[in-house]
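**Student:** whatever this is, show me its structure:
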Amino acid sequence: MTAHDPALDALIACPACDALHRDAEVPVGEQARCRRCHTVLMAPREGAMTQIVMLSATALMLMVAAVFFPFLKLNVAGLEHSSSVIDAVLAYSDGLLVPLSVALAALIVILPAVRLIAVIYTVGPMMTGYAPLPAAEKAFRLANALKPWAMAEVFIVGVAVALVKVAGLATVSMGPAFWAFVALVLVTTLKDTFMCKLTVWKTLETRRQ
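**Tutor:** Predicted coordinates:
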């Protein structure tokens, strides 16, 4: 077994290029960037944890509205039809298309919701000065791992492309769920901007002691 080198605990690796840097305190409002690729390593903000939790909770509420409220309304030859995201998921729930239904539900609803809950579980107690909850590190690791698979943004882009093709065949109007999805994407992006992963990891480590 290789002996653990305590000097490694004082180093942090760039998530983009793996360049090693000495860990140091970064003043609130300042940024620490990678010397090689200039990726932001740490960017602590005043009240960032409160903002992250509030934005995550807001995103969860928008998720409920986006899933169950009418998403689009189509009017063809005087016939009007409205559908929600849950209707789109259930439309493929029979026969050979069941895997497509499961994938659709997972990528645009379940995984984004799990990621938001994991962030709240991790950051919520620390926001109020308490020690992290049990398995908070695993929850935060899960939230980071799910980020590439939470595809609400891709869904909105796909809908926009489809609307361009459908616009010539029918009158299309956006329902409240469409705008909830747009707001959800914006709020989630803002939350990710406020969240400094290294700062969260360091806070988890400090509060565990």
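**Student:** can we go C-alpha only for contacts and neighbour counts from here?
**Tutor:** Will do.
**Student:** what are the boundaries of the helices in this protein?
**Tutor:** 48-68, 85-90, 98-105, 111-127, 136-146, 152-166, 176-194, 197-208 (DSSP state H).
**Student:** of all those helices, which lies closest to residue 35?
**Tutor:** Closest of the helices of the chain to residue 35 is helix 197-208, at 16.4 Å (criterion: C-alpha to C-alpha).
**Student:** mind listing what's buried along the closest one?
**Tutor:** 197-200, 204 (16 or more other C-alpha atoms under 10 Å).
**Student:** residue 110 versus residue 92, what's the distance?
**Tutor:** Using C-alpha to C-alpha, to the nearest Å, one gets 17 Å for the distance from residue 92 to residue 110.
**Student:** how far out from the middle of the chain is stretch 83-100?
**Tutor:** 23 Å (C-alpha atoms, centre = their mean, to the nearest Å).
**Student:** follow-up on the earlier one: JSON lines for the buried residues of helix 197-208, including distance to residue 26?
**Tutor:** Converted to JSON lines, these look like this (distance: C-alpha to C-alpha, whole Å):
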{"residue": "197", "distance to residue 26": "14"}
{"residue": "198", "distance to residue 26": "11"}
{"residue": "199", "distance to residue 26": "9"}
{"residue": "200", "distance to residue 26": "13"}
{"residue": "204", "distance to residue 26": "16"}
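**Student:** now do the buried residues in stretch 44-60.
**Tutor:** 44-45, 48-60.
**Student:** between those residues, which sits nearest residue 173?
**Tutor:** residue 59 (23.4 Å).
**Student:** how about the nearest residue to that closest one, chain neighbours excluded?
**Tutor:** Nearest residue to residue 59, sequence neighbours excluded (C-alpha to C-alpha, 6 or more residues apart in numbering): residue 184, at 5.4 Å.
**Student:** identify the residues contacting the one you found.
**Tutor:** 59, 62-63 (C-alpha atoms under 8 Å, 6 or more residues apart in numbering).
**Student:** how about this one, so we can line them up?
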Amino acid sequence: MPHHRTDDLDELIACPVCDALYHARMPETGERVTCSRCHHVLIAPKEGAFLRVIALALTVMILMLGATFFPFLSIDAQGFSNAASVFDSALAFTDGGWMVALSFATAALIVLIPVLRAALVIYVLGPLAFGRKPWPGARAAFRWSEDLRPWSMAEIFVIGVAVALVKVSDLARVDYGPAFFMFAALVVVIVLQDGSMCRWTIWKTLEDKKSS
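**Tutor:** Next up is the predicted model:
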């Protein structure tokens, strides 16, 4: 896909890695368009991709519900034991003052934003998966889901817990609850969801369905 100058901005696509500018054309289903400079995949339409992404988004919401309220870790030290969920951890900061804001930020970054992103993706792709016109505000909803992506920090939370466990395991016995494994699965599902989503194809489909 060579470089091309055009006044039609709707036909331009910029590589998100190296900012190279191209004249976009929809490839055949199953083919991929890559950047000639850095080889980043720019467009990759796949058969049934919309339904697959919707299924993964639903999985994210179900896993997050369980991962929030089921026990995450239990610690046993010198005869004292305690088990806590992610919800309990967020409430631990609600003693008063500015700690309430910290509690809300913790819950939002770990739980609320990933769930909101999944809900927005389902709202956008639901009609498109069945060949129907997009629902009102679908373009704005998809833009919000993309803007929230850097703030969805479930995977950062899991990495932070893993680092903390290295230090805590020397002081106490740590047992993993069902929510721990749900969060581990959640990280994999989120990666699969983002990897299955061809954003250029979604924008193009939203535009075509709107004008048809």
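**Student:** TM-score for this pair?
**Tutor:** Scored by TM-score structural alignment, normalised by the length of structure 1, the superposition of the two chains gives a TM-score of 0.94; 205 aligned residues with a C-alpha RMSD of 1.3 Å.
**Student:** circling back to that earlier point, would you turn the contacts of residue 184 of structure 1 into JSON lines with distance to residue 35 of structure 1?
**Tutor:** Shown next, in JSON lines, are those (distance: C-alpha to C-alpha, whole Å):
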{"residue": "59", "distance to residue 35 of structure 1": "34"}
{"residue": "62", "distance to residue 35 of structure 1": "39"}
{"residue": "63", "distance to residue 35 of structure 1": "39"}
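**Student:** for those residues, which one is nearest residue 122 of structure 1?
**Tutor:** residue 59 (16.0 Å).
**Student:** mind listing what the corresponding residue of structure 2 for the closest one touches?
**Tutor:** Matched by TM-score structural alignment, residue 59 of structure 1 corresponds to residue 60 in structure 2. With contacts defined as C-alpha under 8 Å, 6+ apart, residue 60 of structure 2 is in contact with 114-115, 118, 186, 189-190.
**Student:** one more time with 7 Å
**Tutor:** Applying C-alpha atoms under 7 Å, 6 or more residues apart in numbering, we find residue 60 of structure 2 in contact with 118, 186, 189-190.
**Student:** same question, residue 174 of structure 1
**Tutor:** By C-alpha under 7 Å, 6+ apart, the contact list for residue 174 of structure 1 reads 71-73.
**Student:** tell me which of the buried residues of helix 197-208 of structure 1 is nearest to residue 29 of structure 1?
**Tutor:** Distance to residue 29 of structure 1, by C-alpha to C-alpha, is smallest for residue 199 among the buried residues of helix 197-208 of structure 1, at 12.4 Å.
**Student:** roughly how far does that closest one sit from residue 123 of structure 1?
**Tutor:** 11 Å.
**Student:** now swap in residue 75 of structure 1 and tell me
**Tutor:** Distance of residue 75 of structure 1 to residue 123 of structure 1, computed by C-alpha to C-alpha: 45 Å.
**Student:** more neighbours: which of those two?
**Tutor:** The neighbour count for residue 75 of structure 1 versus residue 123, taken as other C-alpha atoms under 10 Å, is higher for residue 123 (25 against 14).
**Student:** any idea what the more buried one aligns with in structure 2?
**Tutor:** Here residue 123 of structure 1 is matched to residue 125 in structure 2, going by TM-score structural alignment.
**Student:** pretty sure its match sits against residue 50.
**Tutor:** Yes. Using C-alpha atoms under 7 Å, residue 125 of structure 2 is in contact with residue 50, at 6.1 Å.
**Student:** can you lay out the contacts of residue 174 of structure 1 as CSV showing neighbour count?
**Tutor:** Below are those laid out as CSV (neighbours: other C-alpha atoms under 10 Å):
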residue, neighbour count
71, 24
72, 19
73, 17
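**Student:** strands - which of those residues land there?
**Tutor:** Among the contacts of residue 174 of structure 1, the residues falling in strands (DSSP state E) are 72-73.
**Student:** which one of the contacts of residue 174 of structure 1 is nearest residue 82 of structure 1?
**Tutor:** For those, the residue nearest residue 82 of structure 1 by C-alpha to C-alpha is residue 73; the value is 4.2 Å.
**Student:** do you know how far the closest one is from residue 178 of structure 1?
**Tutor:** 10 Å.
**Student:** hang on, the earlier thing: residue 12 of structure 1 is nearest to which of the helices of structure 1?
**Tutor:** For residue 12 of structure 1, the closest of the helices of structure 1 is helix 197-208, at 8.8 Å, according to C-alpha to C-alpha.
**Student:** helices and strands around that closest one, which ones?
**Tutor:** With contacts taken as 3 or more C-alpha pairs under 7 Å, 6 or more residues apart in numbering; DSSP states H and E, helix 197-208 of structure 1 sits against strand 40-42.
**Student:** how far away from the center of its chain is the strand it packs on?
**Tutor:** With C-alpha atoms, centre = their mean as the basis, strand 40-42 of structure 1 stands 19 Å off its chain's centre.
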